[in-house]
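**Student:** below are the sequence and a predicted model for it; my questions follow.
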Amino acid sequence: MESLQARIDSFLKSKRVKRSSKPNSTSATVKWPHPSSFNANPHTLAEAGFYWVPSWEDRDSVACFLCHKELSDWDEDDNPFLIHWQKCGNTCAWAIVRCGLSEDIAEDGSFVFLNKKRLPTSKAMEKARLQTFGEELWPHDGQDDHGASSKKMAQGGFVYTPQTKGDDTVTCLYCNLSLGGWDADDDPMWVYEVLPLRRKVTHP
């Protein structure tokens, strides 16, 4: 469920749930129970890191692909980004790097880092970005001396946002720049030199 599309797709298909784990337990086919008008809809939930894991008792239960936190009982006005940040902002890398962005953005859309630990260059944010690559998810970490290692990606301001399993697409959440197809001699930091607009205009 590392890819956004996989998480979105998890909400679109009906699933069977059982009343209990017993072999002959009553089961039912369920669909995502809330209308698209809810703040917590398949797209916002997926972007906030969640995929659908219904149970007999909790038909709208979702789980984070990274920290595995499960949440349910969504109301119409619930904000999945804010809730994930409030529940897991100290432990989940996705909650920190993605859901916590609202903490860094002023009303005019500009970045204002009131908490210095949330500065893009801080060790805390670099560590959180690195954790989005997982222990065995990033395809280039197993290649000796590959220039685009997960560590260098995190240092360059990128988080792992694969489109499919094994994909090497990364994204800067501050300027929404996504890049993939990394070669062994690539250096993630080249972006700051070749694309100065990222640094000077859209990047904090």
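**Tutor:** Alright, I've got the coordinates. It should be emphasised that the depicted structure is a prediction, and the values quoted were computed from it without experimental measurement.

**Student:** please make it C-alpha for all contacts and neighbour counts, starting now.
**Tutor:** Fine.

**Student:** isn't S55 right up against A28?
**Tutor:** No - using C-alpha atoms under 8 Å, S55 makes no contact with A28, being 10.0 Å away.

**Student:** between the two, which one's more packed in?
**Tutor:** Higher neighbour count among S55 and A28: S55, with 18 against 12, using other C-alpha atoms under 10 Å.

**Student:** check the gap between that one and E70 for me.
**Tutor:** 11 Å (C-alpha to C-alpha, to the nearest Å).

**Student:** anything in contact with each of these two?
**Tutor:** S61 (C-alpha atoms under 8 Å, 6 or more residues apart in numbering).

**Student:** quick one on the thing from earlier: now list whatever residues contact both of S55 and A28.
**Tutor:** With C-alpha under 8 Å, 6+ apart as the test, S55 and A28 both reach V17, K18.

**Student:** in stretch 34-45, what's buried?
**Tutor:** Buried residues in stretch 34-45, counted by 16 or more other C-alpha atoms under 10 Å: H34, N39, A40, N41, P42, H43, T44, L45.

**Student:** where does the first one sit, in terms of helix or strand?
**Tutor:** This means H34. Using DSSP states H and E, H34 sits in no helix or strand.

**Student:** which stretches of this structure form strands?
**Tutor:** Taking DSSP state E to define them, one finds strands in the chain at 15-18, 27-30, 50-52, 62-64, 70-71, 159-160, 170-172, 177-179.

**Student:** out of these, which is the most enclosed?
**Tutor:** Of all the strands of the chain, strand 50-52 carries the top mean neighbour count, a mean of 29, counting by mean count of other C-alpha atoms under 10 Å.

**Student:** show me what that strand is packed against.
**Tutor:** For strand 50-52, the packing partners by 3 or more C-alpha pairs under 8 Å, 6 or more residues apart in numbering; DSSP states H and E come out as helix 4-10, strand 62-64.

**Student:** another one to put next to it:
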Amino acid sequence: MTAVPAVLKPSAKMIWLKERLSTLSKWPYPDSAPCSARKLAETGFFSLQLEDEPDLAACFVCLKQMYWEKNDDPKAEHASHSPDCLFVKINKKEEDLTVSEFMDLYRESIINYKKMYMNEVLNKLRTQRNEFSELGNTKSR
């Protein structure tokens, strides 16, 4: 089990297109590709900036992590893999979002991060419980 990457911790700055785009400065696909850095950022994604996985990006709201190929359509892929994402549901460009929608997106990103973190904690506790249970079974033999 891997830990929740620190880069997924909610950040109000990821609400802004320019901030998400800045994380994609080393994006492996050209601006002319269907899966360009701009198109990815416009659909809510930012780069996790992992040297060994340059095509891995996550949505700042739903935290869905995806690997991308040059000809992927970011908007269609986001909707397909994470249809309940609030960013997908709102489906607006940054300049068309209301203040309330910005706040909703940020709040949703915090909720999703807490869910991911708590699932990690629960999984670690389950693993420890199973290890203790196995240890007890071994001693009683």
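**Tutor:** Great, that's in hand. In this text the structure is predicted, and so the values were computed from the model without any measurement.

**Student:** TM-score of the superposition?
**Tutor:** TM-score for the superposed chains, counting by TM-score structural alignment, normalised by the length of the second structure: 0.55, backed by 89 aligned residues with a C-alpha RMSD of 2.6 Å.

**Student:** picking that back up, let's see which of the buried residues of stretch 34-45 of the first structure end up in helices.
**Tutor:** Residues of the buried residues of stretch 34-45 of the first structure located in helices (DSSP state H): P42, H43, T44, L45.

**Student:** adding distance to T171 of the first structure, write these out as JSON lines.
**Tutor:** Shown next, in JSON lines, are those (distance: C-alpha to C-alpha, whole Å):
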{"residue": "P42", "distance to T171 of the first structure": "21"}
{"residue": "H43", "distance to T171 of the first structure": "18"}
{"residue": "T44", "distance to T171 of the first structure": "17"}
{"residue": "L45", "distance to T171 of the first structure": "18"}
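
**Student:** what is the nearest of those to G89 of the first structure?
**Tutor:** Nearest to G89 of the first structure, judged by C-alpha to C-alpha, of these is L45 at 16.0 Å.

**Student:** residue contacts, the closest one?
**Tutor:** Y51, P80, F81.

**Student:** so for the residue mapped onto the first one from the second structure, what's the nearest residue that isn't a sequence neighbour?
**Tutor:** Going back to what we said before, that points to Y51 of the first structure. Taking TM-score structural alignment, Y51 of the first structure has F46 as its aligned residue in the second structure. Excluding the flanking residues, the one nearest F46 of the second structure by C-alpha to C-alpha, 6 or more residues apart in numbering is R20, at 4.8 Å.

**Student:** surely that neighbour meets T43?
**Tutor:** No - taking contacts as C-alpha under 8 Å, R20 of the second structure lies outside contact range of T43: 9.9 Å.

**Student:** residue boundaries of the helices in the second structure?
**Tutor:** Using DSSP H, helices in the second structure cover 17-22, 37-42, 74-81, 86-90, 99-139.

**Student:** among those helices, which is the most enclosed?
**Tutor:** Highest mean neighbour count among the helices of the second structure (mean count of other C-alpha under 10 Å): helix 37-42, a mean of 23.

**Student:** just give me the mean distance for that one relative to the first structure.
**Tutor:** Taken over the aligned residues, the distance from helix 37-42 of the second structure to the first structure averages 0.8 Å (mean C-alpha distance after the TM-score superposition for the first structure).

**Student:** can you give me the distance of the residue most central in space within the second structure to S47 of the second structure?
**Tutor:** Centroid-nearest residue in the second structure: L63, 2.3 Å away (criterion: C-alpha atoms, centre = their mean). As judged by C-alpha to C-alpha, L63 of the second structure and S47 of the second structure stand 11 Å apart.

**Student:** quick revisit: the residue nearest to the centre of the second structure matches what in the first structure?
**Tutor:** So L63 of the second structure corresponds to H68, using TM-score structural alignment.

**Student:** spit out the residues that contact L63 and S47 of the second structure alike.
**Tutor:** Counting by C-alpha under 8 Å, 6+ apart, nothing touches both L63 of the second structure and S47.

**Student:** that older thread, so the residue nearest to the centre of the second structure makes contact with S109?
**Tutor:** Yes - using C-alpha under 8 Å, L63 of the second structure is in contact with S109, at 7.4 Å.

**Student:** what is the burial count for L197 of the first structure?
**Tutor:** 13.

**Student:** what's it aligned with over in the second structure?
**Tutor:** L197 of the first structure maps onto nothing in the second structure, by TM-score structural alignment.
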